[in-house]
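Novice: Got a predicted structure plus its sequence, pasted below:
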Amino acid sequence: MCGETKELEKIRQETERWRKETYPKSKERDVEFNSVSGEPIKELFTPADIEGLDYLRDLGFPGEYPFTRGVQPNMYRGRLWTMRQFAGFGTARESNQRYKFLLENGQTGLSVAFDMPTLMGYDSDHPFSEGEVGRCGVAIDSLADMEILFDGIPLDKVSTSMTINGPAAILWAMYIAAAEKQGVSSDKLRGTIQNDILKEYIAQKSWIFPPEPSMRIITDIFAFGAEHVPQWNTISISGYHIREAGATAVQELAFTLADGFAYVEAGIKAGLDVDKFAPRLSFFFNSHIDFFEEIAKYRAARRIWARYMKEKYGAKNPRSWLLRFHTQTAGCSLTAQQPENNIVRTAFEALAAVLGGTQSLHTNSMDEVLALPTEKAVEIALRTQQIIAYETGVTNTIDPLAGSYYVEYLTNYMEEKAEEYFRKIEELGGVLKAIEKGFFQKEIADAAYQYQKALEKKERILVGVNEFVKENETLDIEILKIDPKLEEEQIARVRKLRESRDNVAVREKLDALEKAARGNDNLMPYILDAVRVYATLGEIVQTLKNVFGEYREQPIF
């Protein structure tokens, strides 16, 4: 060790000599060398920057604690990540056709985007739904719609991710019931529900119920899934939307993991064995444009999660230590100006996700800043993943950037900064208290302001926006347009359903659900019973609102 210390000291001295004597011989560009997150980056990294790094303790081997180098022993040499393009628009029938198109073109998993009324728990004929039905995703009002959405798609053969939060339990129940209609039992189903309500209060704002009943529903889902749907990821703890709201990479990392710890604590408090539900927790991260920063973020996330699950929460099952995650390229990095440039941005962001060890990936389409993607645009996005997988050679070895002085320094730095945030959140009384006090919201707003200010001052260049701009630019790419008639059709469909179903049975099941909500029973079986008799999403949500009320965010000035 003494010889190693002397060697590092010699490197430090030589680095300072190089910095004073050799580096000034070349003129440096007159720009600020900062990451997208605004972190300053020095000109050179050496072994001295990762002094104290213990390979076996801090890196280890793929598939072994602390999983810095990957959650699987062979990573992409064994199987590639799931190529899962996020899709949904109009009615269930139009989205079903898009899913079949994607599967025919080599997509390996489905990812459902729901429209705003569905996200907020309203039926398509509710007054608040007017003008929004099928616009930013697919409208799902009942089990009948879910059956159409997956018509001709065998649910025991595909893995499905559903980006739904406030009403996640209801949409999941509809999926389980749709599988039953196909003759597929729940233990055969594979996929993920996002189900991350904490990040809704922090960033995305599509909540329904107050935090405490929302957390009860989530722990009910954990328990039900562990027993009845064992292959399903019962939550996808999402940093993606935190980043899209304007957070830095460190904030995304820290706030996401803090939410994850809060869910683990809620499960334990509800009397669940951590090793019963933790193996089915998953994560969802953003992949922004700063290549190395993103890679380091994923590596740090795995190491932090493994350590906390093992050492703080006492998980014994190694699967409970694994941080498995889906990645989506950064929607907030895309530009309406020169939209073809977005193909290049997405390719680099996707490559960062792969080099960071993602298990699943969505690549944004070039036109998503303008509208939902066309078939042509989404095909290019999918082909981007396939080119990375089959042509670039980056899947041939595991964690190829490990050992880079910069990458290892950045991984350590991310971990240190995340720990600082964990301490602040703890001092505030935990995640829920920090949400009530507006801590997360203010941190993200400040970061977004700093980023925008850097763009306006041209301290950060965004190609085609504040530099390399085309005068009198006109958009000449095809845009997907949603036919307004689809909303009328969806409204007619849900009204016809209410007339044709057994409304006595619906009333009985909704009353049973309300009684269960006032007690302590697990709510999932009652929600499933209501779904099976074709109670609508809005009816089930309203039944729970009768008991739990609705959440109103505390204004922060």
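Specialist: Noted; the coordinates are in hand.
Novice: For the rest of this, base every contact and every neighbour count on C-alpha atoms.
Specialist: Noted.
Novice: and the gap between T335 and E252?
Specialist: Note on T335: its distance to E252, by Cα to Cα, to the nearest Å, is 21 Å.
Novice: neighbour count winner among the two?
Specialist: E252 (25 against 21; other Cα atoms under 10 Å).
Novice: Which elements pack onto the helix or strand encompassing the more buried one?
Specialist: Counting by DSSP states H and E, the element that carries E252 is helix 249-269. Contacts defined by 3 or more Cα pairs under 8 Å, 6 or more residues apart in numbering; DSSP states H and E place helix 249-269 against helix 197-199, helix 211-228, strand 235-238, helix 240-244, helix 274-277, helix 291-307, helix 405-427, helix 431-436.
Novice: wait, which of those is closest to F468?
Specialist: F468 lies closest to helix 291-307 among the helices and strands packed on helix 249-269, at 21.5 Å (Cα to Cα).
Novice: Tell me how far the closest one lies from the chain's centre.
Specialist: How far helix 291-307 lies from its chain's middle: 15 Å, per Cα atoms, centre = their mean, to the nearest Å.
Novice: Next: stretch 106-124.
Specialist: 14 Å.
Novice: quick one: contacts of the helix holding E252?
Specialist: For helix 249-269, contacts defined as Cα atoms under 8 Å, 6 or more residues apart in numbering pick out 37, 198-199, 215, 219, 222, 237-240, 242-243, 273-274, 277-278, 293-294, 297, 301, 305, 414, 417-419, 421-422, 430-431, 440, 444.
Novice: got another, please set it beside the one above:
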Amino acid sequence: MYDDEDLAAIRDEKERWTEETLDPVLERHGERQDRFATVSNLEVDRLYTPDDVADIDYEEDLGFPGEEPYTRGVYPTMYRGRTWTMRQFAGFGTAEETNERFRFLVDEGQTGLSTAFDMPTLMGIDSDDPMADGEVGREGVAVDTLRDMEILFDGIDLEEVSTSFTINPSAPVIFAMYVALADKRGVPREKLRGTMQNDMLKEFIAQKEWVTPPESSLDLVTDTVEFAVEETPKIKPISISGYHIREAGSTAIQELAFTLADGFAYVEDAMERGLDIDEFAPQLSFFFNSHNAIFEEVAKFRAARRIYANVMDEWYDAEDPKSKQLKFHTQTAGQSLTAQQPLNNIARVTVQALAGVLGGTQSLHTNSYDEALALPSEDAVRVALRTQQIIAEESGAADIVDPLGGSFAVESLTDETEEKAMEYIEEIREMGDGSVRDGVLTGIEQGYFHREIQDASFEYQERVEEGEETVVGVNEYTMDEDTRPEILEVDEEVQERQQSRLAEVKAERDDGAVEDALTDLEDAIETGENTMPAIVDAVKIGASMGEIMRVFEARHGSYSETVGVA
């Protein structure tokens, strides 16, 4: 963007500035610390100039919003057209209690629902399973059968609301329940809107929740992709998630690289299934973390769009522009929340949410200030939602498309992030002999991702303990008094109530029909058919989450992680 003569003049002028203006100040006062770096320990310079972005080609590397390579955003008007979808994660206790929270959030101005499930539901077991004891409704809502789904969305218009489901191993069953609910209400499947997280690869990499081994889990994910293309074109069947990779302790660059690698693995698996890339790729979505280092996060989001557009074009021959548009949800960093002085978390979440907006997110969840202690209270979740609304309505951040575009610092960080992320992606591709899919599966089996994240997490914690990284209220600016707010308590009777409802469903249903439906599912697995239609049929006649997932486990076996030694 600058010619050689301009750059030479800028370099000369910077040298003069250094000698005449900067050095005298450094000699007298110094700086706060010897080294400045992001949360991910990426060193940042004191000053950026056009010389730092001398290699950028505006048309090829930046372009305009809504056009390749989408660095500046996937839509030409971005938030001037409409703001991002505001989703607050909600779910606890029984379906009745979560439905009440859903209605509260909608009344407060939330524009999309986001469902949290309890651990038994996440792991595909029923509330009456001995393994579920003490966990029912504790960290999310318990959903055993279609009846729970009916109560969960009572009074909520499925044609109007966009719903996100944060669930992975048992995501196909929840997807089937949502489709079955729509069928029961007479809502056309093609009008359903929402997102299934359904990202099993990141489970094996970071979050560690699974039922069957990686390859069979991947097959089931691709079943949902194929089903969604044919039946629910407005539902995104996978939200390829870097959030949990970051929460496990990765750097921003690792989060970006591993997430995109997972995405490309899903693309390759679907193409191997015989799906046309331009039929399914527009329905893929992504889910990123937003941490405290605001410029690093903005650079990460911008680099993500550029890498995705280029790779989908050059590696997979995507032609439809929508196949090359990386659209993503952002959640503020749960890992950054502190139990000490929890009101400080409001400031952290604001900075992180602003980074997501400046980076061009399509939807956003803001964590509640009390989440380091318990499930969020109504007061806390209202403040979290108001934070988004203030950013949207009062800050001006939504008024300019890609407002940090052209910043020497942000463009330089975007380039550096892209380069380092691509190094990881190419390494993973090499591990698979040219296949990202095989490289990801190999990396999981060999413990590659585990080691990379573990090392990054250890290095960060070491910096905190040595005082190189300041965490306000934890290792600096501490207080002795108790600053904990009142927290949400889950009723001890939730488990009993949920088990009673499950027992009622099992008592009222036709057990013979359920057995036949589960046999049909077994046959579909055995013959390699898409299993989603059989799952939908099973939930409609009362088959439970646990009964369905045990069919998959019986066919494919369970999985135990083996982490290799570096």
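Specialist: It's in. Quantities reported herein were computed from a predicted structural model and do not represent experimental measurements.
Novice: For the two chains, what TM-score is obtained?
Specialist: For these two chains in superposition, a TM-score of 0.98 is obtained (TM-score structural alignment, normalised by the length of structure 1); 555 aligned residues with a Cα RMSD of 1.1 Å.
Novice: Take the helices and strands packed on helix 249-269 of structure 1 and write them to TSV, including distance to D125 of structure 1 and mean neighbour count.
Specialist: Shown next, in TSV, are these (distance: least, Cα to Cα, whole Å; neighbours: other Cα atoms under 10 Å):
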stretch	distance to D125 of structure 1	mean neighbour count
helix 197-199	25	27
helix 211-228	25	20
strand 235-238	29	27
helix 240-244	28	25
helix 274-277	37	20
helix 291-307	42	24
helix 405-427	41	18
helix 431-436	33	18
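Novice: Relative to K545 of structure 1, which of the ones you listed is closest?
Specialist: Of all these, helix 211-228 comes closest under Cα to Cα, at 10.1 Å.
Novice: Give the aligned range of whichever helix or strand comes after that closest one in structure 2.
Specialist: As assigned by DSSP H and E, the chain's next helix or strand after helix 211-228 of structure 1 is strand 232-233. Under TM-score structural alignment, strand 232-233 of structure 1 corresponds to residues 235-236 of structure 2.
Novice: Give me the mean deviation of that stretch from structure 1.
Specialist: In the superposition with structure 1, the average deviation recorded for stretch 235-236 of structure 2 is 0.6 Å (mean Cα distance after the TM-score superposition for structure 1).
Novice: And the residue opposite D52 of structure 2 in structure 1 once aligned, how far from T15 of structure 1?
Specialist: D52 of structure 2 maps onto D49 in structure 1, with residues paired by TM-score structural alignment. Separation of D49 of structure 1 from T15 of structure 1 (Cα to Cα): 11 Å.
Novice: ok, now G183 of structure 1?
Specialist: Applying Cα to Cα to G183 of structure 1 and T15 of structure 1 gives a distance of 67 Å.
Novice: the more surrounded of the two?
Specialist: Remark: of G183 of structure 1 and T15, T15 carries more neighbours, 18 against 12, as counted by other Cα under 10 Å.
Novice: list the buried ones in the helix or strand the more buried one falls within?
Specialist: Using DSSP H and E, T15 of structure 1 sits in helix 2-21. For helix 2-21 of structure 1, a neighbour-count test (16 or more other Cα atoms under 10 Å) marks 8, 12, 15 as buried.
Novice: Around the residue nearest to the first one when sequence neighbours are not counted, count how many other residues there are.
Specialist: So that's L8 of structure 1. Using Cα to Cα, 6 or more residues apart in numbering and skipping residues adjacent in sequence, the residue nearest L8 of structure 1 is A48, 5.5 Å away. By the measure other Cα under 10 Å, the count of residues near A48 of structure 1 is 18.
Novice: residues contacting A48 of structure 1?
Specialist: 8-9, 11-12.
Novice: how about the residues you listed in JSON lines, adding distance to D367 of structure 1?
Specialist: Conversion of those to JSON lines gives the following (distance: Cα to Cα, whole Å):
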{"residue": "L8", "distance to D367 of structure 1": "50"}
{"residue": "E9", "distance to D367 of structure 1": "52"}
{"residue": "I11", "distance to D367 of structure 1": "49"}
{"residue": "R12", "distance to D367 of structure 1": "48"}
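Novice: Out of those, flag the one nearest to L53 of structure 1.
Specialist: L8 (12.4 Å).
Novice: could you measure that closest one against A516 of structure 1, distance?
Specialist: From L8 of structure 1 to A516 of structure 1 the distance is 64 Å (Cα to Cα).
Novice: which stretches of the stretch 401-550 of structure 1 form helices?
Specialist: 405-427, 431-436, 439-456, 485-500, 503-518, 524-532, 537-548 (DSSP state H, counting those that start in this stretch).
Novice: what does A372 of structure 2 align to in structure 1?
Specialist: In structure 1, A372 of structure 2 lands on V369 (TM-score structural alignment).
Novice: list the contacts for the closest residue to that match other than its chain neighbours?
Specialist: The shortest distance from V369 of structure 1 to any non-neighbouring residue, by Cα to Cα, 6+ apart, is to A336 (5.8 Å). Contact analysis of A336 of structure 1 by Cα under 8 Å, 6+ apart lists 367, 369-370.
Novice: among these, which recur in structure 2?
Specialist: With both residues aligned by TM-score structural alignment, their matches' Cα atoms under 8 Å, the contacts of the contacts of A336 of structure 1 that structure 2 also has are 367, 369-370.
Novice: In terms of distance to G3 of structure 1, which of those residues ranks first?
Specialist: With Cα to Cα as the yardstick, the closest approach to G3 of structure 1 among those comes from V369, at 55.5 Å.
Novice: Help me confirm that the closest one comes into contact with G331.
Specialist: Yes - using Cα atoms under 8 Å, V369 of structure 1 is in contact with G331, at 7.3 Å.
Novice: of these two, who's got more company?
Specialist: It is G331, of V369 of structure 1 and G331, that has more neighbours when counted by other Cα under 10 Å, with 22 against 18.
Novice: Please name the residues that touch the alignment partner in structure 2 of that one.
Specialist: With TM-score structural alignment as the criterion, G331 of structure 1 lines up with G334 in structure 2. By Cα under 8 Å, 6+ apart, the contact set of G334 of structure 2 is 247, 367, 371-372.
Novice: again, only this time at 10 Å
Specialist: 243-244, 246-247, 289-291, 345, 349, 366-369, 371-372 (Cα atoms under 10 Å, 6 or more residues apart in numbering).
Novice: Distance check, it against V472 of structure 2.
Specialist: Taking Cα to Cα, one finds G334 of structure 2 at 15 Å from V472 of structure 2.
Novice: Can you tell me the SS state at T330 of structure 2?
Specialist: strand (DSSP: H, G, I helix; E, B strand; the rest coil).
Novice: check contacts around it.
Specialist: Contacts of T330 of structure 2 by Cα under 10 Å, 6+ apart are 87, 241-243, 286-290, 301, 352-353, 355-357, 359-366.
Novice: ok, 8 Å please
Specialist: Applying Cα under 8 Å, 6+ apart, the residues contacting T330 of structure 2 are 287-290, 356, 361-365.
Novice: Alright, calling it a day.
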